[in-house]
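In: dropping the sequence and predicted coords here.
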Amino acid sequence: MAKVLITSNSKRDLWNILSIALLVAAGAWAQTVTQKPDEVVYKLAQNASMDCQFIHTPEQQVAKNPILYWHKITSLTQMTRLWPDPESPYKDRVDVLDSDRNSPNRSVLLKNVQWEDSTGKYECKLSYRAAKQDKRTKGSGVKLLIHDSMFFGLENETQLMCAVNVSRDDGFVLSLLQDGSKVFQKTIDPLHPSMSLPVTLSVILPLEKGKNYECQIHLGSTMIMSQPFQQPLETPGTLEKVLPEPAFLFVAILLVPITVLLALLTALLVLRR
């Protein structure tokens, strides 16, 4: 087998070839819409930011300011205009984050997210004129996932429960830790027939005194929320047993001088007679 000798000249030629390839690739990527990340997670009733960037090279001059459209795609045949549309169900809930029409930033803010907002994908689309032609391009879409506040407390005197409502997505994982070690885990059953929103993830664990507990909700490998559980130092029953004893002693101490005083008064009355 013949050996290939790479010299400094050949290295320079190789770099030139790579540079040309990058320029060609840049031209191929011109006039594109990117939406990153492809899924975002927000708490119920928060405002959700959804990214959209319009990218094109200087060589690909855009003669007409791009017209922005946002749609919610729930199926191949069902699409809802998110913005702009005065008749949209999302009216007054969507703001464009950058009002400059020449800006590459075409992101929007969806206000006060609700459970029904977590169905489907949100697509960013742009219509514009470049190279004397009308063109349209769109992003790959972004999925909105929602969670609610976490409950983590006593189910009864002997059991501890952690529960949280989430939108339907197989990536959500609820975990319960005892002294730093994972002891229980719950995910959404993808075969569950119910498609209702929200979905409740809950875990119940026997409570042991002196143990430290923590509940966590993850989306894949990313932690969304965690909450520790603080065990009460004393139970109400113990407190009731402790309180009467000092009260009894206090009353007994007060009775001693009263008894002595009564005895002295009785003695004085006897002497006067």
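Out: Ah, there it is.
In: could you use CA atoms for every contact and neighbour count after this?
Out: Fine.
In: residues in contact with residue 254?
Out: Neighbour list for residue 254: empty [criterion: C-alpha atoms under 8 Å, 6 or more residues apart in numbering].
In: which of the helices or strands spans the closest residue to residue 39 other than its chain neighbours?
Out: Using C-alpha to C-alpha, 6 or more residues apart in numbering and skipping the chain neighbours, the partner closest in space to residue 39 is residue 143 (4.4 Å). Per DSSP states H and E: residue 143 is located in strand 142-154.
In: what residues of the helix or strand just after that strand count as buried?
Out: Next helix or strand after strand 142-154 toward the C-terminus (DSSP H and E): strand 159-166. Going by neighbour count (16 or more other C-alpha atoms under 10 Å), the buried part of strand 159-166 is 160-166.
In: another one to put next to it:
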Amino acid sequence: MLRIVLPELPQRLILIKWVWMSWMVLCVLLSGSRCLVTVHQPPVVTSVLGRDVVMPCELRLTDDERMVTPPVLYWIYMTHADTRRLWNPSEEYKGRIDLLEKSLNSSNKSILLKNVQWADSGKYQCKLSITTEREQSFRRKGNDTLLTVYENLIFNLTNHNASHLHCKVNVSRQDPGFVLAIFHNGCKLQTVVFSQEDPDLPYTTLSETISLMGGGKYECQLHHSEDLVAKSIFYYNPPVTGKDWDAENNVSTTCLTAVSGLVVVFPEPWLLYIALLLVPITFLLGLLTARLLIKH
């Protein structure tokens, strides 16, 4: 009958530690000797309609890798059914595309897309054909960049009612990342996550109308995936009719987030403290239990 004899607990712990450290050293050695060639693109790029926009792409190599020939660059528009080519420019992009870096050996493979239109919204990919000393010939591609487009914000009093403030903006169609928010003296009043969409138009309209809540600074902000894209500010001074403005008409609101310098005080995370204390206690109890089992 085969009998397995386990070493004492201290010896086993030393053995586990030695195996772990050996594995870590092996991983470091392997990662240091491995040559990496990667292509980096940002996940999202946002542009104003009619402006020029840079589509970033960067080639990165480890220090011990060498290029044999300059890489061949390809940029493609992936959203369209026929996968249009931006670089070298196909017929529909001639005159609208340019390289930021003209040198073929440059690691910057970004392009400039001129006069952005609604139809340019969508996903783009940067590809490179590469030949290196160690990996020979191969292709690398980035993780795609989503180009989103918007028009300038319109933020002003409504024509039919001077006590209402209206914010409106047109954005890329079918893009749930856009959010419109209105603030009064730093406090958020309204948020619009979706609005009207006309199938005959190449864009979606986000809009919101609020009642004036007293004097001060009103701000309309356009966000995309929590990043501030654009904002418009409207300062409102209430009319004075023979006496000072009624203070009751100025609404004071406590913000729940840290906006415009407001400080938020959070309660002490006692549950987190207790959980952190339980971790070493649980570990020690496990060691004691294992030792008792081995003795018996």
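Out: In hand now; what should we look at? These numbers come from a predicted model, not from an experiment.
In: any idea what the TM-score comes out to?
Out: TM-score of the superposed chains, computed with TM-score structural alignment, normalised by the length of the first structure, equals 0.72; 229 aligned residues with a C-alpha RMSD of 3.0 Å.
In: what range in the second structure does the strand holding residue 143 of the first structure sit on?
Out: The aligned range for strand 142-154 of the first structure in the second structure is 145-157, by TM-score structural alignment.
In: how far away from the center of its chain is that stretch?
Out: For stretch 145-157 of the second structure, the distance from its own C-alpha centre to the chain's C-alpha centre is 17 Å (C-alpha atoms, centre = their mean, to the nearest Å).
In: what's that stretch in contact with?
Out: Outside stretch 145-157 of the second structure, the residues that touch it by C-alpha under 8 Å, 6+ apart are 41-49, 55, 116-118, 120-125, 163-172, 175, 220, 230-234.
In: in the first structure, which spans are helices?
Out: 8-28, 236-242, 244-272 (DSSP state H).
In: can you say which of the contacts of stretch 145-157 of the second structure are buried?
Out: Among the contacts of stretch 145-157 of the second structure, those that count as buried by neighbour count (16+ other C-alpha under 10 Å) are 41, 44-49, 55, 116-118, 120-125, 165-172, 175, 220, 230-233.
In: quick check: residue 274 of the second structure is in a helix.
Out: Yes - secondary structure of residue 274 of the second structure, determined by DSSP: H, G, I helix; E, B strand; the rest coil: located in a helix.
In: nearest residue to the aligned residue in the second structure for residue 84 of the first structure other than its sequence neighbours?
Out: When the second structure is aligned by TM-score structural alignment, residue 84 of the first structure is paired with residue 88. Using C-alpha to C-alpha, 6+ apart and skipping the chain neighbours, the partner closest in space to residue 88 of the second structure is residue 74 (6.7 Å).
In: and the equivalent of the one you found over in the first structure, what does it touch?
Out: In the first structure, the residue paired with residue 74 of the second structure is residue 69, using TM-score structural alignment. Under the criterion of C-alpha under 8 Å, 6+ apart, the neighbours of residue 69 of the first structure are 81-84, 124-126.
In: how near is residue 69 of the first structure to residue 124 of the first structure?
Out: Computed with C-alpha to C-alpha, to the nearest Å, the distance linking residue 69 of the first structure and residue 124 of the first structure is 6 Å.
In: measure the closest residue to residue 216 of the first structure other than its chain neighbours to residue 242 of the first structure for me?
Out: When the adjacent residues along the chain are set aside, residue 216 of the first structure lies closest to residue 226, with 4.2 Å between them (C-alpha to C-alpha, 6+ apart). Taking C-alpha to C-alpha as the measure, residue 226 of the first structure falls 36 Å from residue 242 of the first structure.
In: all strands of the stretch 1-150 of the second structure, in order?
Out: Using DSSP state E, counting those that start in this stretch, the strands of the stretch 1-150 of the second structure run over 37-40, 44-48, 53-55, 58-61, 67-77, 84-87, 97-99, 111-113, 122-132, 136-141, 145-150.
In: for the ones you listed, which one ends up most surrounded?
Out: Between the strands of the stretch 1-150 of the second structure, the one whose residues have the most neighbours on average, counting mean count of other C-alpha atoms under 10 Å, is strand 145-150 (a mean of 23).
In: how much does that one stray from the first structure?
Out: Between strand 145-150 of the second structure and its aligned partner residues in the first structure, the average distance after superposition works out to 1.1 Å, using mean C-alpha distance after the TM-score superposition for the first structure.
In: ok, back up a step: just curious, which of the contacts of residue 69 of the first structure is nearest to residue 233 of the first structure?
Out: Using C-alpha to C-alpha, residue 82 is the member of the contacts of residue 69 of the first structure that sits closest to residue 233 of the first structure, with 52.4 Å.
In: wait, doesn't the closest one sit right on residue 88?
Out: Yes - with contact taken as C-alpha atoms under 8 Å, residue 82 of the first structure and residue 88 are classed as touching, separated by 6.4 Å.
In: enumerate every residue touching the match of residue 84 of the first structure.
Out: Listed by C-alpha under 8 Å, 6+ apart, the contact partners of residue 88 of the second structure are 73-75.
In: same deal with residue 104 of the second structure?
Out: The contact partners of residue 104 of the second structure, taken as C-alpha under 8 Å, 6+ apart, are 70-71.
In: which position in the first structure aligns with it?
Out: When the first structure is aligned by TM-score structural alignment, the residue opposite residue 104 of the second structure is residue 101.
In: ok, now residue 273 of the second structure?
Out: For residue 273 of the second structure, no equivalent position in the first structure is identified, counting by TM-score structural alignment.
In: could you check how far residue 273 of the second structure is from residue 279 of the second structure?
Out: As defined by C-alpha to C-alpha, residue 273 of the second structure lies at a distance of 10 Å from residue 279 of the second structure.
In: circling back to that earlier point, make a markdown table from the helices of the first structure and add distance to residue 220 of the first structure to it.
Out: As requested, these are exported to a markdown table (distance: least, C-alpha to C-alpha, whole Å):
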| stretch | distance to residue 220 of the first structure |
| --- | --- |
| helix 8-28 | 33 |
| helix 236-242 | 41 |
| helix 244-272 | 54 |
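In: for residue 135 of the first structure, which of those helices is the nearest?
Out: Residue 135 of the first structure lies closest, by C-alpha to C-alpha, to one member of the helices of the first structure: helix 8-28, at 14.8 Å.
In: residue 42 of the first structure contacts residue 48, correct?
Out: Yes - using C-alpha under 8 Å as the test, residue 42 of the first structure is close enough to residue 48 to be in contact (6.4 Å).
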